[in-house]
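Asks: Got a predicted model here, sequence first, then my questions.
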Amino acid sequence: MSPVAGDVDADVLVVGGGPVGLAAAIEARLAGLSVVVLEPRAGPVDKACGEGLMPGTLAALTRLGVDPTGHALAGIAYVGGRRRVEHAFSGGVGRGVRRTVLHAALARRAAALGVVAVSRRATDVRQDASGVVVDGLRARHVLACDGLHSPVRRMLGLEAGARRSGGPDRRRYGLRRHYRVAPWGDLVEVHWAPHAEAYVTPVGPGLVGVAVLGPARTDLDATLSVLPALAERLTGAEPDGPVRGAGPLRQRTTARTAGRVLLVGDASGYVDALTGEGLRVGLAQAAAAVAHLHDPAGYERAWNRATRDYRVLTSGLVAAATSPARGGIVPLAATLPGVFGAVVERLAR
């Protein structure tokens, strides 16, 4: 590998070519910087995610010049047994977008702006006062957007140990599968099973995604079997692709910066997918990272501002969902629809 010296291959090297990595690359190009994206996988990459874009997320994508096709989303519904509470977004509609469709739209925009893609995996990171070398490619700055289990985060020693006690394992995981069935509404439905939540997101004229969040060894089909209303909707519907999984979802970091390397998106730390804010927060981090390339302390402050509400709301809801109070979440939301609506509006921004 070449030493850390000499001319650069790009102003910014983005490690990870998923949606947040591509958004970070687009942000950098819009700021007039040269960009290389390091990603070993070819083509749109599928993974387990909820696929519901809130109105604020759509606005952020529009600012980047990205407008993926999908299914309009008018709001969110919580369903538990015979109880159901709904809230329609007051500031516009969201959109259910299959992850591969979103990935492809971001990739087209990045390519049109002149982002260079290199098919390579990051295995080594070295830096000095004026640049960073990642597997032979030198840049003035590196944005690590390489996901939940970020290799760059690990190589830089920025991972925080999991908070584990002698009690039960409260780590949570995500599963997702698509079904070929016509959407039966324009809401993201969150069905609360005794042990897990099932997120139903229409993503196209004949396609619905079902994502399940729960503890280790959660099974998607077993979860549907205790949600008869949802299972009935899916009766006879053919799966479109395999069950995909991700986790454990909770990831903690000691810092979001190390010299000229900034962690962005899931690589920078993650709470849970329960509130569906991952992409919105990731896009905000990407914008903040590009704005603070020369100011790591400023990025830390911006990262805290961009993620504060997400961390507080999601941590609180996950704490309730993994406690004896779980069974009261939907009844409480139905009893206090104004509070439920206020939370939804905050997530929709």
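Replies: Arrived safely. Numbers count the residues shown, from 1 in each chain.
Asks: alpha carbons only for contacts and neighbour counts from here, please
Replies: Fine.
Asks: which stretches of the stretch 101-250 of the chain form helices?
Replies: 151-155, 220-225, 228-234 (DSSP state H, counting those that start in this stretch).
Asks: which residues are in contact with the first one?
Replies: Residues outside helix 151-155 that contact it (Cα atoms under 8 Å, 6 or more residues apart in numbering): A122, T123, D124, V125, A144, D146, E159, L263, A267, S268.
Asks: now the last one: how far from D146?
Replies: In other words, S268. 9 Å (Cα to Cα, to the nearest Å).
Asks: Out of the helices of the stretch 101-250 of the chain, which is the most enclosed?
Replies: Highest mean neighbour count among the helices of the stretch 101-250 of the chain (mean count of other Cα atoms under 10 Å): helix 151-155, with a mean of 20.
Asks: which residue is nearest the middle of the protein?
Replies: Nearest to the geometric centre of the chain sits G278, at 3.3 Å (Cα atoms, centre = their mean).
Asks: Pipe the helices of the stretch 101-250 of the chain into CSV and attach distance to A284 per row.
Replies: Below are the helices of the stretch 101-250 of the chain laid out as CSV (distance: least, Cα to Cα, whole Å):
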stretch, distance to A284
helix 151-155, 19
helix 220-225, 31
helix 228-234, 34
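Asks: What distance do you get for T223 to W184?
Replies: Applying Cα to Cα to T223 and W184 gives a distance of 20 Å.
Asks: want to compare, so here's the second one:
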Amino acid sequence: MTAYDADVLVVGGGPVGLVAAIEARLAGYTALVVEPRSGAIDKACGEGLMPRAVTALHRLGVDPAGRDLAGIAYVRDDLRAEHRFAGPPGRGVRRTVLHAALADRADALGVERVTGRVLQVTQDEDGVVAGGVHARWLLACDGLHSTVRRLTGLEARPPRAVPAAVSRVLARSGPRTARRFGVRRHYRVAPWTDLVEVHWGRRTEAYVTPVAPDLVGVALLGAAPVDVDAELAAVPALADRLAGAAVDAADRGAGPLRQRTRARTAGRVRLVGDASGYVDALTGEGLRLGFAQARAAVAHLDDAAGYERAWRTETRDYRLLTSALVAAATSPLRGALVPAAVRLPPVFAGAVERLAR
């Protein structure tokens, strides 16, 4: 009989990895998480949990402290479109607070966590070995730049080179081909709203999320380089709110945000969360999707095709809506997005509710 160190090996100990391990334990499997970093893991993200993500955490017995989020607002100059969620609120949660709450729950359920780095993955029809651990299945939750994705050959081939003449035309029409990145900064200031405000600047979007009684996070998305001070100065309404507020900790960056995969499964390996492919952070759904994928991966450990179908179902709306938004945001249509949301409130509300639920 084959001896396993665990039923499920989770590579990556961030929130999605911990959720995957918790899901495995709740399903009756043993779970082991391999992560090179220790302590509460921080990273660049908007820190706003959509209502469905909060519901998913509650189902797992996790209730992190934070600020209720009542909805989403799009803001540009003196234009403002906002929609308040029809159901329960979302929540703004400092990333380190979320990680600590998930780690406590994982520990309580008997999830083993070890410090290590995966440099090689080998597998056969019975199991997989990575990071010195022999398991029945491997869930790769190791983020945008997933090592497991690369090692298992699941990264999509880079797009074919664009002919020089076409490239020059695209360059004249705007930054649509530029890779997008994110930078997050925290300010010590009392939140002035219970909404996530998305301030649309000339070349970046600034996501403002209340995460504590005296702390807001500002995540800027756009083409590199993202100069936080310069971009905020170009959004006077937001700059005035933050004037004089102390910056809390160092800025954190992430990207490029666009990541493509040719498949989400390879033998006994499943890609979960950002590792499985990512479009952009424009809709703020990364964790909601990651949690849903973790649940689906555990439910389809012995059914690769079933996980592929579940992955596509869970991500379909996100991929379609986010791709359309990114295309508009990186084109001459960018300036029309907020005015359109103001003029068509039912459309804006419908999009927000679809993503929230």
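Replies: Received, thanks. The structure displayed is predicted, hence computed values, not measured ones.
Asks: re the thing from before, translate the residue nearest to the centre of the first structure into the numbering of the second structure.
Replies: Residue correspondence to the second structure (TM-score structural alignment): G278 of the first structure is matched to G286.
Asks: so what's that match up against?
Replies: G286 of the second structure touches G273, D274, counting by Cα under 8 Å, 6+ apart.
Asks: separation between it and G48 of the second structure?
Replies: Taking Cα to Cα, one finds G286 of the second structure at 10 Å from G48 of the second structure.
Asks: burial of the aligned partner of C145 of the first structure in the second structure, as a residue count?
Replies: When the second structure is aligned by TM-score structural alignment, C145 of the first structure is paired with C141. Using other Cα atoms under 10 Å, the number of residues around C141 of the second structure comes to 32.
Asks: ok, C141 of the second structure touching V19?
Replies: No - using Cα atoms under 8 Å as the test, C141 of the second structure is too far from V19 to be in contact (9.8 Å).
Asks: Can you tell me the element T55 of the second structure falls in?
Replies: T55 of the second structure belongs to helix 51-59 when assigned by DSSP states H and E.
Asks: Tell me who's in contact with A3 of the second structure.
Replies: Counting by Cα under 8 Å, 6+ apart, A3 of the second structure makes contact with H134.
Asks: how near is it to D126 of the second structure?
Replies: 11 Å.
Asks: where do the strands sit along the stretch 201-350 of the second structure?
Replies: 204-212, 215-223, 246-254, 265-266, 269-271 (DSSP state E, counting those that start in this stretch).
Asks: what would these look like in TSV with distance to L57 of the second structure?
Replies: Below are those laid out as TSV (distance: least, Cα to Cα, whole Å):
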stretch	distance to L57 of the second structure
strand 204-212	17
strand 215-223	21
strand 246-254	24
strand 265-266	25
strand 269-271	20
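Asks: Mind checking the ones you listed for the one nearest to A296 of the second structure?
Replies: strand 269-271 (10.2 Å; Cα to Cα).
Asks: now the closest one, how far from the centre of its chain.
Replies: In terms of Cα atoms, centre = their mean, to the nearest Å, the centre of strand 269-271 of the second structure is set 17 Å apart from its chain centre.
Asks: For it, give me the average deviation versus the first structure.
Replies: Compared with the first structure after fitting, strand 269-271 of the second structure has a mean deviation of 0.3 Å; criterion: mean Cα distance after the TM-score superposition for the first structure.
Asks: one step back: show me the residues around the match of C145 of the first structure that make contact.
Replies: Applying Cα under 8 Å, 6+ apart, the residues near C141 of the second structure are V10, V11, G12, G13, G14, V16, G17, L271, V272, G273, D274, A275.
Asks: what do you get for D280 of the second structure?
Replies: Taking Cα under 8 Å, 6+ apart as the test, what D280 of the second structure contacts is R180, L257, R258, T322, S323, V326.
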